[in-house]
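1. sequence plus predicted model, see below.
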Amino acid sequence: MSSNSSAFSGNVALVTGAGSGIGRAAARQLAERGAAHVVFADIDAQAAACAAKGYERASAVGLDVSDSTNVDDLVNSVVDDHGNLDVVVHAAGIDDPGAKHLLADAVQTGQPFELIGRLSDESWRRMLAVNLDGAFFLLRAAVRHMCAQKSGSVVLVGSSATFDAPVSHPHYSAAKAGVHALGQSVAKEVIAHDVRVNILAPGPTDTGMAQRTPEILKQAAPGSAVSRYATADEMAELALFLASQDAVNVVGGVLLANGGRFTA
């Protein structure tokens, strides 16, 4: 796995969800490993700016990945400003804290957990809009340019939830499963243009999402007695491995990184 300071020398990179968590860690690591320019993009423009602070070859922008025009405009502007786009790490995403708290209440009271019957259209659509539509919009915009330049690497951040399908997050699991299938299908298409697409499937990771998980659920998680939560930096290392030339033969891969909680 590349860890040297020049692994991405000369590359122009775009990272979504760069205001926090895995996205923030990935964007910073790209900047520290020689990237010519890193765009820190996040729906929270202020958080993106804070994450990019101190890096000379970086900029920060607000980005709503569920807005296809917003995504297209940003990707086009990156190429216009820098001439190319070499690396994309798509880490933007949301979960459903309310569903987690409903499950925590059921665990505490010993009652059966009930979610699907009360899951609203709005919650379902929002989850897919950000997690699945956003991945499609970003991937589509990126590969347009990468295929034209005959090079590039995209890493989509999926989830181990696509494999174990946790009871509290059917909408999240469905959206992330879509991300995995989307990435794998597109990978087979664009490799003809020397563009690689891969997917990172993190398990429990110490990010803002994890901090919103009730403690009783963390304690009850399978393998929690032996598997700690990963750090955002550890997940970012794996994302950058997939983006790097070290993974040149990895195309349409799904890297499950869950600390041994289960295997797929």
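-> Looks like it came in fine. For clarity, every value in this text was computed on a predicted model and none was experimentally measured.

2. C-alpha from now on. contacts and neighbour counts both.
-> OK.

3. Val88 is in what secondary structure piece?
-> In this structure, Val88 sits in strand 87-90 according to DSSP states H and E.

4. which SSE is immediately downstream of that strand?
-> The first helix or strand that comes after strand 87-90 along the chain, using DSSP H and E, is helix 97-109.

5. what packs against the next helix or strand after that following helix?
-> Once helix 97-109 ends, the next helix or strand along the chain (criterion: DSSP H and E) is helix 121-128. Secondary-structure packing of helix 121-128 (3 or more CA pairs under 8 Å, 6 or more residues apart in numbering; DSSP states H and E): helix 170-190.

6. for the helix it packs on, packing partners?
-> Counting contacts by 3+ CA pairs under 8 Å, 6+ apart, helix 170-190 packs against helix 121-128, helix 134-149, helix 161-164, strand 195-202.

7. pasting the second one now:
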Amino acid sequence: MTTAQQQRFEGKVALVTGGASGIGAAVARQLAADGARRVHVVDLAEDAARSVAEEIGGAAHGVDVADPDAVRRLVESVVAADGRLDVVVHAAGIDDPIAKGHIYEAAEKDEPLDVLTRVEDSTWRRIHAVNLDGTFHVLRESVRAMRETGGGAIVTVGSSAAFDTLVGYPHYASSKAAVHALCQSVAKEVIHFGIRVNTVAPGPVDTAMAARTPESVRKRMNEGSAFGYATADQLADNITYLASDQASNVVGAVLLSNGGRFTV
């Protein structure tokens, strides 16, 4: 890596949701290593976020992105502390381990899958509240802050499951497909403010979320891939590229990062 690449975020103020672990933590570390002046590490798990922030010399915040007022206060506090917000990576998201259990059970018994009729209303709402509503909240507040200081870059984390849907995961797939459409619409709107919005759509990634996936389901998700599960660092490479000036002409992209499992 060249010195120029190492300092591609020099002087920038960055915010990373879902930053306590997995993809978000890898992104936070890379932003700091690439010269960011301050990285704000945001997660519902505040203690874990604080651990990452202390490691990289950043700041930690305990926030549920499904709460619009909490996201508004978060961004206001970042701008009050650092005067600006240049880079936002929205990696916060949740899946449904109960549905994964149903998928595993059906596979083990060689029975037809029955998830849809067992999904509770509260589960449906929570998946969409975090994955979709949370993305809307983060986008709205980030744009409000960035347009006042001349622009910035926002990268959201979608999912390849929006295209190659996993049977038994309708709530997760629909939430991520909506994230893609939301971000592409917003990207067209806010480029006029000098704000670039892009999305990375990972396939299976070896994170704590993936660790909750039963082995038989993991095997099925991994079929057809030449590379297997990606690492969080590989996703961080994709994300920080989109957030950097190296991607200055990339707007509204949904970047597949799935190891060749499928193309669209």
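-> On my side now, so go ahead. Computed from a predicted model, the values in this text were never measured in an experiment.

8. so after superposing, what's the score?
-> The TM-score (TM-score structural alignment, normalised by the length of structure 1) is 0.97; 263 aligned residues with a CA RMSD of 1.4 Å.

9. hmm, back to that, the strand holding Val88 of structure 1 vs structure 2, average distance?
-> Strand 87-90 of structure 1, aligned to structure 2 and superposed, deviates on average by 0.1 Å (mean CA distance after the TM-score superposition for structure 1).

10. roughly how far is that strand from the heart of the chain?
-> 9 Å (CA atoms, centre = their mean, to the nearest Å).

11. swap in stretch 174-192 of structure 2?
-> That offset, for stretch 174-192 of structure 2, works out to 13 Å (CA atoms, centre = their mean).

12. give me the residues contacting that stretch.
-> Stretch 174-192 of structure 2 has contacts (CA atoms under 8 Å, 6 or more residues apart in numbering) with 127-128, 131-132, 135-136, 143, 156, 158-159, 161-163, 195-199, 251-254.

13. just the buried ones among those residues, please.
-> Using 16 or more other CA atoms under 10 Å as the burial test, these include 127-128, 131-132, 135-136, 143, 156, 158-159, 161-163, 195-199, 251-254 as buried.

14. the strand holding Val88 of structure 1 packs against which elements?
-> strand 12-16, helix 21-32, helix 134-149, strand 152-157, helix 232-243.

15. quick one: closest of those to His101 of structure 1.
-> With CA to CA as the criterion, His101 of structure 1 lies closest to helix 21-32 of these, at 21.2 Å.

16. once aligned to structure 2, how far is whichever helix or strand comes after the closest one on average?
-> Scanning forward in sequence from helix 21-32 of structure 1 by DSSP H and E, the next helix or strand is strand 37-42. On superposition with structure 2, the mean distance recorded for strand 37-42 of structure 1 (mean CA distance after the TM-score superposition for structure 1) is 0.4 Å.

17. give me the angle between strand 37-42 of structure 1 and helix 21-32.
-> 160 degrees (axes from the mean of the first three to the mean of the last three CA atoms, to 10 degrees).

18. and the contacts of strand 37-42 of structure 1?
-> Against strand 37-42 of structure 1 from outside (CA under 8 Å, 6+ apart): 10-19, 24, 27, 30-31, 48-49, 51-52, 57-64, 92.

19. ok so Leu256 of structure 2 is a strand residue?
-> Yes. Secondary structure assignment places Leu256 of structure 2 in a strand (DSSP: H, G, I helix; E, B strand; the rest coil).

20. give the contact list for it.
-> 160, 200-203, 263.

21. can I get the helices and strands packed on helix 170-190 of structure 1 in JSON lines with distance to Thr109 of structure 1?
-> Shown next, in JSON lines, are these (distance: least, CA to CA, whole Å):
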{"stretch": "helix 121-128", "distance to Thr109 of structure 1": "25"}
{"stretch": "helix 134-149", "distance to Thr109 of structure 1": "37"}
{"stretch": "helix 161-164", "distance to Thr109 of structure 1": "24"}
{"stretch": "strand 195-202", "distance to Thr109 of structure 1": "30"}
